[in-house]
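Colleague: Provided below are the primary sequence and the corresponding predicted coordinates.
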Amino acid sequence: MADTPQFFSQELDGERVERPLVGDERLMLTSFLDWHRDTFRLKCAGLTAEQLSTRSVDPSALSLHGILRHLAGTERWWFRMQFAGEDVEHLYYADDDPNMDFDRLDGDPAEALAVWEAECARSREIVAAADSLDAVGTHRVSAKPIALRRILVHMLCEYARHNGHADLLRERIDGKTGH
């Protein structure tokens, strides 16, 4: 087995990080998470602000803009607040308005995209700085230790779920499909 990972990629009218066929656990988890992040970015690519904010699958109130806000907040919550213990505010959440990420689409989707990209970049920095996937933060709700490995697996699930939503929303907006 070679030291250099072997890769394959799939195109979706744009570039996505390649997913390794060989590599250690950190490489696998982070590569697949970045692939899902790129997939979501591509689902939003080329749309107007109005289209990104369209709630196109009745009766759901989901929109790509809302999912974008939700994913930015999720990146911050898991990596910065819980794992790294950073004292930062929630982005699109309040105890009296817990669904504001999806429900309130105030603001420019381009700004939400920039916030999401910054949160993803900070998440990558946090993961890269961790000594191992066994490193722990403190789960803010239960006050129990939480491993970086568990957070990465959770984020893979989170993105996979919302990329499925994004597939349906995008197809209803302009017919574009892809994997």
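Modeller: Received the coordinates, thanks.
Colleague: could you use CA atoms for every contact and neighbour count after this?
Modeller: Will do.
Colleague: list the buried residues in the lengthiest helix in the chain.
Modeller: Ranked by residue count under DSSP state H, the longest helix found in the chain is helix 148-174. Buried residues in helix 148-174, counted by 16 or more other C-alpha atoms under 10 Å: 148-149, 151-152, 155-156, 159-160, 162-163, 165-170.
Colleague: kindly report the same for stretch 27-45.
Modeller: Neighbour-count burial for stretch 27-45, counted by 16+ other C-alpha under 10 Å, picks out 29-44.
Colleague: residue boundaries of the helices in this protein?
Modeller: Listed in chain order, the helices of the chain (DSSP H) span residues 25-44, 49-52, 64-75, 100-103, 109-129, 148-174.
Colleague: remind me what the second one packs against, helices and strands.
Modeller: Put plainly, it is helix 49-52. Applying 3 or more C-alpha pairs under 8 Å, 6 or more residues apart in numbering; DSSP states H and E, one finds that helix 49-52 contacts helix 109-129.
Colleague: what angle do the helix it packs on and helix 25-44 make?
Modeller: Angle, helix 109-129 to helix 25-44, by axes from the mean of the first three to the mean of the last three C-alpha atoms, to 10 degrees: 170 degrees.
Colleague: helices and strands around helix 109-129, which ones?
Modeller: helix 49-52, helix 64-75.
Colleague: return the list of helices and strands in contact with the last one.
Modeller: For helix 64-75, the elements it packs on are helix 100-103, helix 109-129, helix 148-174, judged by 3+ C-alpha pairs under 8 Å, 6+ apart.
Colleague: comparison target, given below:
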Amino acid sequence: MQRGSIPGGSGSVRPLRLYGDPGLHSPSREAAEEPLAALVEDMFATMYAHHGVGLAAPQIGVPLRLFVYDCPDDEDRRHLGHVLNPRLTSTGGVTVRGPEGCLSLPGLEAATARHDLAVVEGHRVDGTPVRVEGTGYFARCLQHEVDHLDGLLYTDRTTRGRRRRVLRAARRAHWAGATELPPGAWA
């Protein structure tokens, strides 16, 4: 991403993988030294096209440990960036049960318990080390995206009853049975 450019401005919107796609339930592999700037641009373009605040590479069918974010915290401060090969190095604070949704389960959400503080360490695609600390809603976003890279969805962290209700709604959703949501087909 060039300094001063709009993230995703030169990217292409890719189809989103939806609940039921086996790639969403598989751990992602570490990314080696490879050119990934175009992928990051595509991920931002896709995230913005679907009105998300975060997007992990497996959600567009790329099994790499990479996610992008443009997410506010509880004080409405904007956090914008990407992390390659992230590790959730610390969580803390109180555990907050709050509404959580996912672009791979469009239009659905459930109360999910997350820590109020999260720290992720990794690299930018240019190799620069990065440490991202988030609180509140942004901490939830960081934990959610790292979960995607480990093959987990927020439904894996909800209570059994909430999970059952969300998955029942997913079976009735207009996108049920599809494994991907094409560009422009916002739910």
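Modeller: Thanks, I have the structure now. Every value quoted in this text rests on a predicted model; they were computed, and no experiment measured them.
Colleague: care to give me the TM-score?
Modeller: Once superposed, chain against chain, the TM-score is 0.26 (TM-score structural alignment, normalised by the length of structure 1); 80 aligned residues with a C-alpha RMSD of 5.2 Å.
Colleague: quick one on the thing from earlier: deepest of the helices and strands packed on helix 109-129 of structure 1, which one?
Modeller: Counting by mean count of other C-alpha atoms under 10 Å, helix 64-75 has the highest mean neighbour count of these, with a mean of 24.
Colleague: now do it against helix 148-174, angle only.
Modeller: Using the same axes, to 10 degrees: helix 64-75 of structure 1 against helix 148-174 is 170 degrees.
Colleague: just put the helices and strands packed on helix 109-129 of structure 1 in a markdown table and tack on distance to Glu119 of structure 1.
Modeller: Below are these laid out as a markdown table (distance: least, C-alpha to C-alpha, whole Å):
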| stretch | distance to Glu119 of structure 1 |
| --- | --- |
| helix 49-52 | 19 |
| helix 64-75 | 6 |
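Colleague: just give me the closest of the buried residues of helix 148-174 of structure 1 to Phe7 of structure 1.
Modeller: Set against Phe7 of structure 1, the nearest of the buried residues of helix 148-174 of structure 1 by C-alpha to C-alpha is Leu156 (18.9 Å).
Colleague: give me the distance between the nearest residue to that closest one once chain neighbours are set aside and Ala72 of structure 1.
Modeller: The spatial neighbour of Leu156 of structure 1 that comes closest, neighbours along the chain excluded (C-alpha to C-alpha, 6 or more residues apart in numbering), is Leu33 at 5.5 Å. According to C-alpha to C-alpha, to the nearest Å, Leu33 of structure 1 stands 14 Å off from Ala72 of structure 1.
Colleague: Arg170 of structure 1 now?
Modeller: 19 Å.
Colleague: then His36 of structure 1?
Modeller: Distance from His36 of structure 1 to Ala72 of structure 1, counting by C-alpha to C-alpha: 14 Å.
Colleague: so what's Gly81 of structure 2 up against?
Modeller: Val68, Tyr69, Asp70 (C-alpha atoms under 8 Å, 6 or more residues apart in numbering).
Colleague: sitting in strands, which of the residues you listed do you find?
Modeller: Counting by DSSP state E, the part of the contacts of Gly81 of structure 2 found in strands is Val68, Tyr69, Asp70.
Colleague: of all these, which comes closest to Ala45 of structure 2?
Modeller: Checking these against Ala45 of structure 2 by C-alpha to C-alpha gives Val68 as the nearest, at 10.3 Å.
Colleague: list the contacts of the residue nearest to the closest one when sequence neighbours are not counted.
Modeller: Nearest in space to Val68 of structure 2, with sequence neighbours left out and distances taken as C-alpha to C-alpha, 6+ apart, is His82 at 4.1 Å. His82 of structure 2 makes contacts with Val40, Leu66, Phe67, Val68, Tyr69, Arg124, as judged by C-alpha under 8 Å, 6+ apart.
Colleague: counting neighbours, what do you get for Arg114 of structure 2?
Modeller: 26 (other C-alpha atoms under 10 Å).
Colleague: scratch that, Ala129 of structure 1 is what I was asking about
Modeller: When neighbours are counted by other C-alpha under 10 Å, Ala129 of structure 1 registers 9.
Colleague: where's it relative to Met28 of structure 1, distance?
Modeller: According to C-alpha to C-alpha, Ala129 of structure 1 and Met28 of structure 1 sit 17 Å apart.
Colleague: check Leu64 of structure 1 too.
Modeller: Separation of Leu64 of structure 1 from Met28 of structure 1 (C-alpha to C-alpha) stands at 27 Å.
Colleague: check Ala160 of structure 1 too.
Modeller: Taken as C-alpha to C-alpha, the span from Ala160 of structure 1 to Met28 of structure 1 is 15 Å.
Colleague: also Leu152 of structure 1?
Modeller: For Leu152 of structure 1, the distance to Met28 of structure 1 - C-alpha to C-alpha - is 10 Å.
Colleague: now swap in Glu117 of structure 1 and tell me
Modeller: Relative to Met28 of structure 1, Glu117 of structure 1 is positioned 21 Å away (C-alpha to C-alpha).
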